[in-house]
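> here you go, sequence then predicted model.
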Amino acid sequence: MNDKPTVLFVCVHNAGRSQMAAGWLRHLAGDRVEVRSAGSEPAEHINPAAVEAMREVGIDITGRTPTKLTWDEAQASDVIVTMGCGDACPVFPGKRYEDWKLDDPAGLGVEAVRPIRDEIRRRIQDLLTDLVPPRDAR
C-alpha cells in the first residue's frame, strides 16, 4: 500500500451496503483514505432507506450514484471489501480482501436499515484502525 490506502467497497447493486460503507469511511477517515464503491450489477439509484439512515447520523450520500465495477478500479485498490456478492463479484488476484456478511437493505424500511448501518460503522472503525494511524498519533 502507498501512503494513502485505497479501499473499494463492492456489492451487487452498489445501492445500499457499499454506499453506506463508503459514506462512513469518507466521514471517519477524511483525506487519509481514498474511498471507492461499485457494483457488479449497479442499480439506477441509491436505496432511499440507506440514504435516510445515513442522513440520521449526519452523513449525506444523496449525491452518490451506483457505478459498475471495473477491472481498473479494482486493480488500483489496496483493499477490496465485498458485501453479499457471492459469485457475482469477481476476484482480483493480489488484493487484500474482506468479505463482510451483512443483511441486504434492499426493500427494507429505515428501521431495519439502522442496525445494518451501525454494524457497517463498527467494521469501518476496525478497518480504519488497521489501515492508518490515529490522527493524534502522528
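Looks like it came in fine.

> from here on, just use CA atoms for contacts and neighbour counts.
Fine.

> show me how far whichever helix in the chain runs longest is from its chain's centre.
The helix spanning the most residues in the chain, taking DSSP state H as the definition, is helix 110-131. What separates the centre of helix 110-131 from the centre of its chain is 9 Å, taken as CA atoms, centre = their mean, to the nearest Å.

> ok, structure two:
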Amino acid sequence: MSTPEVLFVCVHNAGRSQMAAALLDHHAQGRVMVRSAGSAPADTINPAVVEVMNELGLDLSKEFPKRLTTEAVQAADVVITMGCGDACPVFPGKRYLDWQLDDPAGQPIERVRPIRDEIDRRVRALLEELVPPGA
C-alpha cells in the first residue's frame, strides 16, 4: 500500500494549515506524507501559532509559508481547505474536505489554543481513516 499524501491549504499558510500539517506529521510518524500551502502566503508564520505549537513540543520556528501549486494538489490524495475559498484548484478523483475553523490571525494566545485543539482532534480522526490502527 502506498503512503497517503495530505495537503492542508489556507490563504496565508501562516496558521491553520501549518498547525494541521505539523500535528498530522507528528501523529502519523512517517505513515502519511504531509504538506501545507497557501493561496496568498504570508511572509512569516503567526507567532501565536508558533507559541501554541511549542506548548505541545512541536517546533514551527524553521517553517515558512509556501505558495499553493497545481503540482502539490495533483500529488495529494486528500486536500483539506481551511478558508481558502475558490483559490484551490480542483482535480477529479481527489478527496476534498473543507474544515471551517476560526482564523488565528491577530488572535491572542488564549483564542489560538482552542483552534489548535480542534485541528488536533480533526487530524487524529483523519489519521485513523487514512491509516487504521494496526495497519
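It's in. What you are looking at is a predicted structure, and each value in this text was computed from that prediction instead of being measured.

> give me the TM-score for these two chains.
The pair, once superposed, lands on a TM-score of 0.96 when counted by TM-score structural alignment, normalised by the length of the second structure; 135 aligned residues with a CA RMSD of 1.0 Å.

> thinking again about what came up before, just checking, what packs against the longest helix of the first structure?
Helix 110-131 of the first structure makes packing contacts with helix 17-29, helix 48-56 when contacts are defined by 3 or more CA pairs under 8 Å, 6 or more residues apart in numbering; DSSP states H and E.

> average offset between the longest one and the second structure?
Okay, so that is helix 17-29 of the first structure. With mean CA distance after the TM-score superposition for the first structure, helix 17-29 of the first structure departs from the second structure by a mean of 0.3 Å once superposed.

> which strands and helices sit next to the helix or strand following that helix?
Proceeding N to C from helix 17-29 of the first structure, the next assigned helix or strand is strand 34-39, under DSSP states H and E. Contacts defined by 3+ CA pairs under 8 Å, 6+ apart place strand 34-39 of the first structure against strand 6-11, helix 17-29.

> residues in contact with strand 34-39 of the first structure?
Outside strand 34-39 of the first structure, the residues that touch it by CA atoms under 8 Å, 6 or more residues apart in numbering are 4-14, 18-19, 22, 25-26, 66-69, 89.

> buried ones from those, can you make that a ChimeraX selection?
To isolate the buried ones among the contacts of strand 34-39 of the first structure in ChimeraX, judged by 16 or more other CA atoms under 10 Å, type:
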select :5,6,7,8,9,10,11,12,13,14,18,19,22,25,26,66,67,68,69,89
